[in-house]
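Q: Model the following, please.
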Amino acid sequence: MPFFALIPAAGAGSRLGGETPKQYLPLAGRPMIHHALQLLCGSPRIARVCVVLSPGDTEWERHDWSAFSSRLAVLECGGATRAESVLNGLRAARQAFAINDDDWILVHDAARPCLAAAQLDRLLDELADDAVGGLLAVPVADTLKRGGSGGRVAHTESREDLWQAQTPQMFRYARLVEALCRAGGTAMTDDAGAIEALGLHPRLVPGDPFNLKVTYPQDLALAELILAGRRATWRKNSG
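A: Model prediction:
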């Protein structure tokens, strides 16, 4: 079945501060979203990459995306929430590219610029024949504390069998649309949660801690280091 990728990028990323939406903040000389697009558009296994923008987005046209022109589609149908943007994007993509019910959709965060090709291929390989679909994730390693009143610890949470969800998250088109429609206005923070609400159990595909989500200012510096290290490794191996 064909694989299609969708990146919701209609948010503002308020926790990073500033007026520029998070997906356009400079990272390694490019807008942050460029790095996710470069990897997904560069995969020969993905038929099309769709980015979902807010209808009032004026920042996109300020950057050069011509390197991705043959693989990238821009859908200006973003909603008020991430789930709404994904659902709107799925419907628009189906009209544009005749996506079938059983085609695979990979939803990836614009703010995860450090996804590696090996992680992407592992996700595709392990889920291609899966009955439900799944997501990249990493086991929780840190001790978890539940906060209480006055900024003090209420108790320690068990980390047994806990995983930190990442993206891409990969599900069949029709099932993902059904899940998001049923979720309605609920505060779903990822697509796997909507699938779980159908009573299904997405598969956990071991990912990489380097596939971090840029949420706070210090995350930008860490992502810069990760990308710089990969460039240095590539130059060393190719030289």
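Q: switch to C-alpha atoms for all contacts and neighbour counts from now on
A: Will do.
Q: Do you have the strands of this structure handy? List them.
A: 3-9, 26-27, 30-31, 46-53, 72-75, 104-107, 134-139, 144-147, 153-157, 163-172, 203-206 (DSSP state E).
Q: for this protein, which helix is longest?
A: helix 217-238 (DSSP state H).
Q: Pull out the buried positions in it.
A: For helix 217-238, burial by neighbour count (16 or more other CA atoms under 10 Å) applies to 220, 223-224, 226-227.
Q: One more: stretch 57-70?
A: Buried, per 16+ other CA under 10 Å, within stretch 57-70: F68.
Q: Regarding that stretch, how distant is the last residue from the first?
A: 22 Å (CA to CA, to the nearest Å).
Q: what residues does it touch?
A: With contact meaning CA atoms under 8 Å, 6 or more residues apart in numbering, stretch 57-70 is reached by 10, 24, 37-38, 41.
Q: just checking, what packs against the longest helix of the chain?
A: With contacts defined as 3 or more CA pairs under 8 Å, 6 or more residues apart in numbering; DSSP states H and E, the packing partners of helix 217-238 are strand 26-27.
Q: State the distance from T186 to L6.
A: For T186 relative to L6 (CA to CA), the value is 21 Å.
Q: between the two, who's got more neighbours?
A: Ranked by neighbour count (other CA atoms under 10 Å), T186 and L6 place L6 first, with 27 against 11.
Q: List the contacts of that one.
A: 49-52, 86, 89-90, 105-108.
Q: could you dump those to a markdown table with neighbour count?
A: Below are those laid out as a markdown table (neighbours: other CA atoms under 10 Å):
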| residue | neighbour count |
| --- | --- |
| V49 | 26 |
| C50 | 23 |
| V51 | 26 |
| V52 | 28 |
| V86 | 27 |
| G89 | 24 |
| L90 | 26 |
| I105 | 24 |
| L106 | 26 |
| V107 | 24 |
| H108 | 25 |
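Q: Looking at these, which is nearest F210?
A: H108 (14.9 Å; CA to CA).
Q: thought the closest one was touching A165?
A: No: using CA atoms under 8 Å as the test, H108 is too far from A165 to be in contact (11.6 Å).
Q: One more sequence to fold, the one below, so I can look at both together:
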Amino acid sequence: MSNSLGQFTVVLPAAGVGKRMQSSCPKQYLAIENKTILEHTVARLLSHEAIAHVVIALGENDEYFQSTSLVNNKNITCVVGGKERVDSVLAGLRSLNSNNQPWVLVHDAARPCVKHQDITQLISYCLAHDHGAILASPVRDTMKQANSEQLVAMTLERSQMWHALTPQMYKTAELTAAITSALTNDIEITDESSAMEALGYASGLVKGSSDNIKITQPEDIALAKFILNQQKSNVLTEAICE
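A: Okay, here's the model as predicted:
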């Protein structure tokens, strides 16, 4: 991977309004220790040695980004996102030149706790196998499938089930084509992998840390703060031990 360090761009869809957070502002602009979630996430990404640039897809009427510390960062480009997450991802992808940026990572703006080592493993896997992959966490709980009346229909075999996380990494041209095709054909896209699956592309599973949480509910703020502080403490401990 050493020959490819600093060569990757991350597309960050951040045009959502976060209705489930019951907040007056979009969730990516809620604060954790005097920094917005978006600032935490971007800082985590750009501090990785293999990530050179972040493209942020903002809402058309975004009123908050200009007040963040990200405004004048030369390693950040902003584009106008869309109504749905997939529209924002596509807007970010279309701002890239696939010849100069043959690979792209897509990450959720509300996942500030992703670990550098997981990003490294994802990039290494994709380059070694020459196809895309996602960070994912194996399902630990017993999984139930419900019927239309919200009664248990069956118990699912969990040994081959994974929670999809981000970043997800694919070849830029292939992902752009896959999302465009899915939207044209009214195929529901829940993440980048689902678009690639629809066109038959291979998509690997790279085991990532379960603390790579997505902030979606009000109580997730406290959990994210705890995880970020624990990670910071672990880094300091490792530095002292060295």
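Q: quick one, which of the strands of structure 1 is nearest to D191 of structure 1?
A: The closest of the strands of structure 1 to D191 of structure 1 is strand 163-172. By CA to CA, the value is 6.9 Å.
Q: So what touches that closest one?
A: For strand 163-172 of structure 1, the external contacting residues (CA under 8 Å, 6+ apart) are 101-109, 112, 120, 127, 132-140, 191-192, 207, 211-213.
Q: ChimeraX command to pick out the buried ones of the residues you listed?
A: Applied in ChimeraX, the following selects the buried portion of the contacts of strand 163-172 of structure 1 according to 16+ other CA under 10 Å:
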select :104,105,106,107,108,109,112,120,127,132,133,134,135,136,137,138,139,191,192,207,211,212,213
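Q: quick one: furthest residue from the center of structure 1?
A: Note on structure 1: the largest C-alpha distance from the chain mean falls to G150, namely 34.4 Å (CA atoms, centre = their mean).
Q: Can you tell me how far that residue is from T143 of structure 1?
A: According to CA to CA, G150 of structure 1 and T143 of structure 1 sit 20 Å apart.
Q: got the contact list for I7 of structure 1?
A: Taking CA under 8 Å, 6+ apart, we find I7 of structure 1 in contact with 49-52, 86, 107-110.
Q: Tabulate these (TSV), appending distance to L176 of structure 1.
A: Supplementary listing: the contacts of I7 of structure 1 in TSV, determined by distance: CA to CA, whole Å:
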residue	distance to L176 of structure 1
V49	17
C50	16
V51	17
V52	16
V86	10
V107	10
H108	14
D109	16
A110	19
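Q: Just name the closest of those residues to Q95 of structure 1, please.
A: Of all the contacts of I7 of structure 1, Q95 of structure 1 sits closest to C50, with 12.3 Å by CA to CA.
Q: got the contact list for the residue nearest the centre of structure 2?
A: Centrality entry for structure 2: nearest residue to the mean C-alpha point is H107, 1.9 Å, by CA atoms, centre = their mean. Applying CA under 8 Å, 6+ apart to H107 of structure 2 gives the contacts 10-13, 166-168.
Q: Over to G11 of structure 1?
A: By CA under 8 Å, 6+ apart, G11 of structure 1 lies in contact with 21-22, 54, 81-82.
Q: Of the residues you listed - the most surrounded one?
A: Neighbour-wise, these (other CA under 10 Å) top out at K22, 25 neighbours.
Q: still on that earlier bit, for ChimeraX, what selects the buried ones among the contacts of H107 of structure 2?
A: Selecting only the buried entries of the contacts of H107 of structure 2 in ChimeraX, with 16+ other CA under 10 Å as the criterion:
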select :10,11,12,13,166,167,168
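Q: how many neighbours does the nearest residue to V214 of structure 1 once chain neighbours are set aside have?
A: Take V214 of structure 1 and drop its neighbours on the chain: the residue closest to it by CA to CA, 6 or more residues apart in numbering is A111, 5.3 Å away. By other CA under 10 Å, 26 other residues sit near A111 of structure 1.
Q: So A111 of structure 1 sits against Q23, correct?
A: Yes: look at A111 of structure 1 against Q23 with CA under 8 Å: they come within range, at 6.0 Å.
Q: Mutual contacts of these two, please.
A: Joint contacts of A111 of structure 1 and Q23 (CA under 8 Å, 6+ apart) are 32-33.
Q: hmm, back to that, of the buried residues of helix 217-238 of structure 1, which is the nearest to C77 of structure 1?
A: So of these, ranked by how close each gets to C77 of structure 1 (CA to CA), first place is L220, at 27.2 Å.
Q: quick one: the counterpart of A131 of structure 1 in structure 2 and Y201 of structure 2, what's the gap?
A: Matched to structure 2 by TM-score structural alignment, A131 of structure 1 sits across from D130. Counting by CA to CA, the separation of D130 of structure 2 from Y201 of structure 2 is 11 Å.
Q: And S67 of structure 2, by the same measure?
A: Applying CA to CA to S67 of structure 2 and Y201 of structure 2 gives a distance of 40 Å.
Q: burial count for the aligned partner of T77 of structure 2 in structure 1?
A: Counting by TM-score structural alignment, T77 of structure 2 corresponds to A73 in structure 1. Number of residues near A73 of structure 1 (other CA under 10 Å) recorded here: 17.
Q: give the contact list for A73 of structure 1.
A: So A73 of structure 1 contacts 48-51 (CA under 8 Å, 6+ apart).
Q: Relative to E178 of structure 1, which of those is nearest.
A: For the contacts of A73 of structure 1, the nearest to E178 of structure 1 is C50 (19.5 Å; CA to CA).
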